[in-house]
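> starting from these lines, generate the structure:
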Amino acid sequence: MVLGDFPVLQYLGDIIDILIVWYVIYKIIMVIRGTKAVQLLKGITVVYVVRILSQYLGLKTLQQLMDQALTWGFLAVIIIFQPELRRALEQLGRGRIFARTMNQEDDEHVKMIDAIVKATEYMAKRRIGALVTIERETGMGDYIETGIPLHASISSELLINIFIPNTPLHDGAVIIQHDKVAAAACYLPLSESPFISKELGTRHRAAVGISEVTDSLTLVVSEETGSISIAKNGDLHRNLTVEQLKELLKSEFSQTKAASSSRWQWRTKKNG
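This is a model prediction of the structure:
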């Protein structure tokens, strides 16, 4: 006996089939988010849309070009994103690709915030210069490649040791990706904004620069004054207290981000 003999069971089977497919797609998106693969998917979407339009408008030459791009694009994806595909398959083999829950992500965010705040407080009191960038939706793989790969679990002790003066990794930025210290001694683009105060140095310009081209959140500890600053969306918010830093990070990574952000008031001097 097959499900086709019972329309209700057939409909139920179709619903389950659709839900499983959507769940798999959702998990794939969660794996590739924040990587260069996201930009690739956007590019493929554009090519596919152009292909449909060219067919609808009768642009045969353009249609053939788009067909070739889609045909050979699959092979190009496998070659270009071989590391990401391998990581996804490894996670699938370990059962981790379906194991991550929202609670686990929240716990990781809490640990990350505590480590950053503790390290920042230590370095600010001793005027140890630091530059820490937290990756969000926009992938930062290109900038991670400029530094020394670490792929280490984040801790306040690790961050402090990285930025101790005259150590091999202290010069440059630390990039945090997926709640891990991805790399240290990374080079970030310097902002060319004329509105940045002349009293601010390279670290602050790099923090603003990376916030202009990505949606990252970048923390700066001044080596001269020990002041704490955050760069976001091209703006530099200066002279934060440790408590303000912690509240800001919590609001940014909270599940109820919109509500938290509406309650959060910038009580700092905004540069420019």
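> for the rest of this, base every contact and every neighbour count on C-alpha atoms.
Noted.
> mind listing the helices for the stretch 51-200 of the chain?
With DSSP state H, counting those that start in this stretch, the ranges of helices along the stretch 51-200 of the chain come out as 60-80, 82-94, 102-125, 141-144, 156-163.
> turn these into TSV, including distance to I44.
Listed next are the helices of the stretch 51-200 of the chain as TSV, based on distance: least, C-alpha to C-alpha, whole Å:
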stretch	distance to I44
helix 60-80	8
helix 82-94	17
helix 102-125	29
helix 141-144	19
helix 156-163	38
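> among those helices, which is nearest I196?
For the helices of the stretch 51-200 of the chain, proximity to I196 was assessed by C-alpha to C-alpha; helix 102-125 is nearest, at 21.3 Å.
> quick check: buried residues in the closest one?
108-110, 112-124 (16 or more other C-alpha atoms under 10 Å).
> tell me the angle the helix ranked longest in the chain makes with helix 82-94.
The longest helix of the chain (DSSP state H) is helix 7-32. Between helix 7-32 and helix 82-94, the angle comes out at 130 degrees (axes from the mean of the first three to the mean of the last three C-alpha atoms, to 10 degrees).
> look at the closest residue to K60 other than its chain neighbours and say how many residues are nearby.
In space, and not counting its chain neighbours, K60 is closest to S54: 6.9 Å by C-alpha to C-alpha, 6 or more residues apart in numbering. S54 has 18 neighbours, counted by other C-alpha atoms under 10 Å.
> here is a second sequence; please produce its structure as well for comparison:
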Amino acid sequence: MQNVLTVVAGYLGKISLPGFGVIDIIEIGLISFFVYQFMAWIKFTRAYTLLKGILIVLGFILVAYIFKMNTILWIFRNLANVLVIGVIVIFQPELRKALEQLGQKKFVSNIIPFDSGREVQERFNDKTINELVKACFDMGEVKTGALIVIEEEIRLDEYVRTGINIDGILTSQLLINIFEHNTPLHDGAVIVRGNRVVAATCYLPLSDNMELSKQLGTRHRAGVGISEATDSLTIIVSEETGQVSVARGGELSRGLNSKQLREVLVSAQNKKVVDNGKLRNLLKGRVKHEEKSD
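This is a model prediction of the structure:
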């Protein structure tokens, strides 16, 4: 046992650790911050799926390297430059959006929220839920078709760009006017982000699900299609029957009543109370303690 300890001690004595200073700590902190921001940003875009595909390809290259698959490695080495350019072209919209968001960031207020305490975080408020429910069933009574996509975590910018920008506060009157027959904006989908109608007449991908009823038209297939491609919640009002349906995660729920639709919207609202004022309270407590000491 003594010999083993002597060998280990001799080995550890030969290890020389590099110098570690303040600049190194700052550098590690900056790299960690930018990696975290990149992962947080990419998680809410379609690029996240593409990134997983790239990781799978890199894993395949690693396997080829371990098992000395020289032909495959030669192919990847010769295609490396082309693949890098291809990745830049594929991610071009996301990279541009990321740089725009980087310029709009308020880093200090995000890192140290001095002016915030207990607050309610939610995708949209209760008033928006009431307006959505009212609009859907008012349109259902007169058999006005509607297709309303509610954005959740994954941003729907690529679908917003296919429509006409609205950027108005969501009200039942606005939705009813948009989907009214023979109006310029009635054809296509409305995209909702938070408490606002972002765009109208947006084009959505159609679902290829062969299990959907043949009685369903393009509006329902588009509603299911966008729910398959993203994590959004889609409300469909049938022009033929006036029924209100909801598509989420590729699943279609038909014939909802107002109570059921409200429950679905409340679950999508994701309301929670967050106490992010701990730092502020800590500083206040410290000041009070110093005042008492004086």
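> ok so, going back, list the contacts of the counterpart of the residue nearest to K60 of structure 1 in structure 2.
By TM-score structural alignment, S54 of structure 1 lines up with A64 in structure 2. By C-alpha atoms under 8 Å, 6 or more residues apart in numbering, the residues touching A64 of structure 2 are 70, 72-73.
> just the residues you listed now: which is nearest F33 of structure 2?
L73 (33.4 Å).
> gap between that closest one and G53 of structure 2?
L73 of structure 2 sits 18 Å away from G53 of structure 2, going by C-alpha to C-alpha, to the nearest Å.
> L147 of structure 2 matches what in structure 1?
Looks like L147 of structure 2 aligns to L131 there (TM-score structural alignment).
> mind listing what's buried along the longest helix of structure 1?
31-32.
> check stretch 141-151 of structure 2 too.
Buried residues in stretch 141-151 of structure 2 (16+ other C-alpha under 10 Å): 143-151.
> quick one: distance of it to the chain centre.
On the basis of C-alpha atoms, centre = their mean, to the nearest Å, stretch 141-151 of structure 2 sits 23 Å off its chain's mean C-alpha point.
> distance between the ends of it?
End-to-end distance of stretch 141-151 of structure 2: 26 Å, with C-alpha to C-alpha as the criterion.
> and if you look at stretch 193-209 of structure 1?
9 Å.
> strands along the stretch 151-294 of structure 2, start to end?
Using DSSP state E, counting those that start in this stretch, the strands found in the stretch 151-294 of structure 2 span residues 164-169, 189-193, 196-202, 233-237, 244-248, 251-256, 272-275.
> which residues sit against the second one?
Going back to what we said before, that points to strand 189-193 of structure 2. Among residues not part of strand 189-193 of structure 2, those counted as contacts by C-alpha under 8 Å, 6+ apart are 123, 146-152, 160, 170, 197-204.
> mean deviation of that strand from structure 1?
Following superposition, strand 189-193 of structure 2 is found to deviate from structure 1 by 3.8 Å on average (mean C-alpha distance after the TM-score superposition for structure 1).
> starting at the chain centroid, how far to that strand?
Relative to its chain's centre, strand 189-193 of structure 2 lies at 15 Å (C-alpha atoms, centre = their mean).
> got it, and the third one?
Shown here is strand 196-202 of structure 2, whose average C-alpha point lies 18 Å from the average C-alpha point of the whole chain (C-alpha atoms, centre = their mean).
> what helices or strands is it leaning on?
Strand 196-202 of structure 2 sits against helix 157-160, strand 164-169, strand 189-193, with contacts defined as 3 or more C-alpha pairs under 8 Å, 6 or more residues apart in numbering; DSSP states H and E.
> Throw the ones you listed into TSV and include mean neighbour count, thanks.
Formatted as TSV, these follow (neighbours: other C-alpha atoms under 10 Å):
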stretch	mean neighbour count
helix 157-160	18
strand 164-169	14
strand 189-193	26
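> with distance to A47 of structure 2 added, can I get these in TSV?
Output for those, formatted as TSV (distance: least, C-alpha to C-alpha, whole Å):
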stretch	distance to A47 of structure 2
helix 157-160	12
strand 164-169	24
strand 189-193	20
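> wait, the match of L147 of structure 2 sits on V221?
Yes - L131 of structure 1 is within contact range of V221, at 6.6 Å (criterion: C-alpha atoms under 8 Å).
> picking up where we left off before, looking at the helices of the stretch 51-200 of structure 1, spot the one closest to I29 of structure 1.
I29 of structure 1 lies closest to helix 82-94 among these, at 11.0 Å (C-alpha to C-alpha).
> next, the angle from that closest one to helix 60-80.
60 degrees.
> which residue numbers in structure 2 go with helix 82-94 of structure 1?
The aligned range for helix 82-94 of structure 1 is 92-104, by TM-score structural alignment.
> can you give me the buried ones in that stretch?
For stretch 92-104 of structure 2, by 16+ other C-alpha under 10 Å, it's 94, 98.
> map N177 of structure 2 across to structure 1 for me.
Checking TM-score structural alignment: N177 of structure 2 goes with N161.
> look up how far G129 of structure 1 lies from its match.
From N161 of structure 1 to G129 of structure 1 the distance is 12 Å (C-alpha to C-alpha).
> what do you get for K257 of structure 1?
29 Å.
> gap between the residue mapped onto I230 of structure 1 from structure 2 and R46 of structure 2?
Counting by TM-score structural alignment, I230 of structure 1 lines up with V246 in structure 2. Applying C-alpha to C-alpha, the value for V246 of structure 2 to R46 of structure 2 is 22 Å.
> comparing those two, which shows the higher neighbour count?
Taking other C-alpha under 10 Å, V246 of structure 2 and R46 do not tie; V246 has more neighbours (25 against 17).
> what's around the nearest residue in space to F44 of structure 2 that is not next to it in sequence, how many residues?
Nearest residue to F44 of structure 2, sequence neighbours excluded (C-alpha to C-alpha, 6+ apart): I154, at 4.4 Å. Look at I154 of structure 2: counted by other C-alpha under 10 Å, it has 17 neighbours.
> ok, I154 of structure 2 - contacts?
Taking C-alpha under 8 Å, 6+ apart, one finds 43-46, 230-232 in contact with I154 of structure 2.
> now with 10 Å?
By C-alpha atoms under 10 Å, 6 or more residues apart in numbering, I154 of structure 2 lies in contact with 41-46, 48, 229-232.
> narrow these to those in helices?
Members of those lying in helices (criterion: DSSP H): 41-43, 48, 229.
> any chance of a markdown table for those residues, columns distance to G21 of structure 2?
Below are those laid out as a markdown table (distance: C-alpha to C-alpha, whole Å):
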| residue | distance to G21 of structure 2 |
| --- | --- |
| W41 | 31 |
| I42 | 32 |
| K43 | 33 |
| Y48 | 35 |
| A229 | 47 |
